[in-house]
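Colleague: have a look at this fold, sequence not included:
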């Protein structure tokens, strides 16, 4: 999880390293206070505008 938090691994690779499914890995991040999504405010605004 630390490698994911530091941006060294994407969620799929981090999950594989941990030996769990990606969806399980993503759901466990909040247990450790790690944000699942890494969008900046500008990226989020752009995504909302394109929705």
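Modeller: Right, received. Where do you want to start? Just so it is clear, the structure is predicted and the values come from calculations on it, not from any experiment.
Colleague: can we go C-alpha only for contacts and neighbour counts from here?
Modeller: Fine.
Colleague: all helices of the protein, in order?
Modeller: For the chain, helices defined by DSSP state H occupy the ranges 2-5, 11-18, 22-29, 41-50.
Colleague: now the ones you listed in a markdown table, with mean neighbour count?
Modeller: Listed next are those as a markdown table, based on neighbours: other CA atoms under 10 Å:
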| stretch | mean neighbour count |
| --- | --- |
| helix 2-5 | 15 |
| helix 11-18 | 16 |
| helix 22-29 | 14 |
| helix 41-50 | 10 |
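Colleague: and the comparison structure, right after this:
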């Protein structure tokens, strides 16, 4: 896993966990990471990460119509 360093202004009142969650949620939403990979970045279980997504305005359901049709066929 790669490590990056960000310089965040001191007046931004967020904990390191919050930054990690924001980044992981966005990468998950953009389908750059799986839920498991995103959960690993934050240090949560996959289930806990999925539960936290709603608090960050991210749906666990795909926005793609073709994915929806595929899910319905597989159900």
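Modeller: Yep, that arrived. If you're wondering where the values come from, they're calculated on a predicted model, not measured in any experiment.
Colleague: drop the TM-score for these two in here.
Modeller: Overlay of the two chains. TM-score (TM-score structural alignment, normalised by the length of structure 1): 0.74; 51 aligned residues with a CA RMSD of 1.8 Å.
Colleague: with residue 35 of structure 1 as the reference, name the closest of the helices of structure 1.
Modeller: Between residue 35 of structure 1 and the helices of structure 1, the shortest gap by CA to CA is with helix 22-29, which sits at 6.7 Å.
Colleague: quick one: residues in contact with the closest one.
Modeller: Counting by CA atoms under 8 Å, 6 or more residues apart in numbering, helix 22-29 of structure 1 makes contact with 1, 11-12, 14-16, 35-36, all of which sit outside it.
Colleague: matching residues in structure 2 for it?
Modeller: Under TM-score structural alignment, the alignment places helix 22-29 of structure 1 onto residues 46-53 of structure 2.
Colleague: quick check: chain neighbours aside, which residue is closest to residue 5 of structure 1?
Modeller: Closest residue to residue 5 of structure 1 apart from its sequence neighbours, by CA to CA, 6 or more residues apart in numbering: residue 34 at 6.7 Å.
Colleague: count the residues that sit near that neighbour.
Modeller: Other residues near residue 34 of structure 1 come to 14 when the count uses other CA atoms under 10 Å.
Colleague: isn't it up against residue 4?
Modeller: No - in this structure, residue 34 of structure 1 is not within contact of residue 4 by CA atoms under 8 Å, at 9.0 Å.
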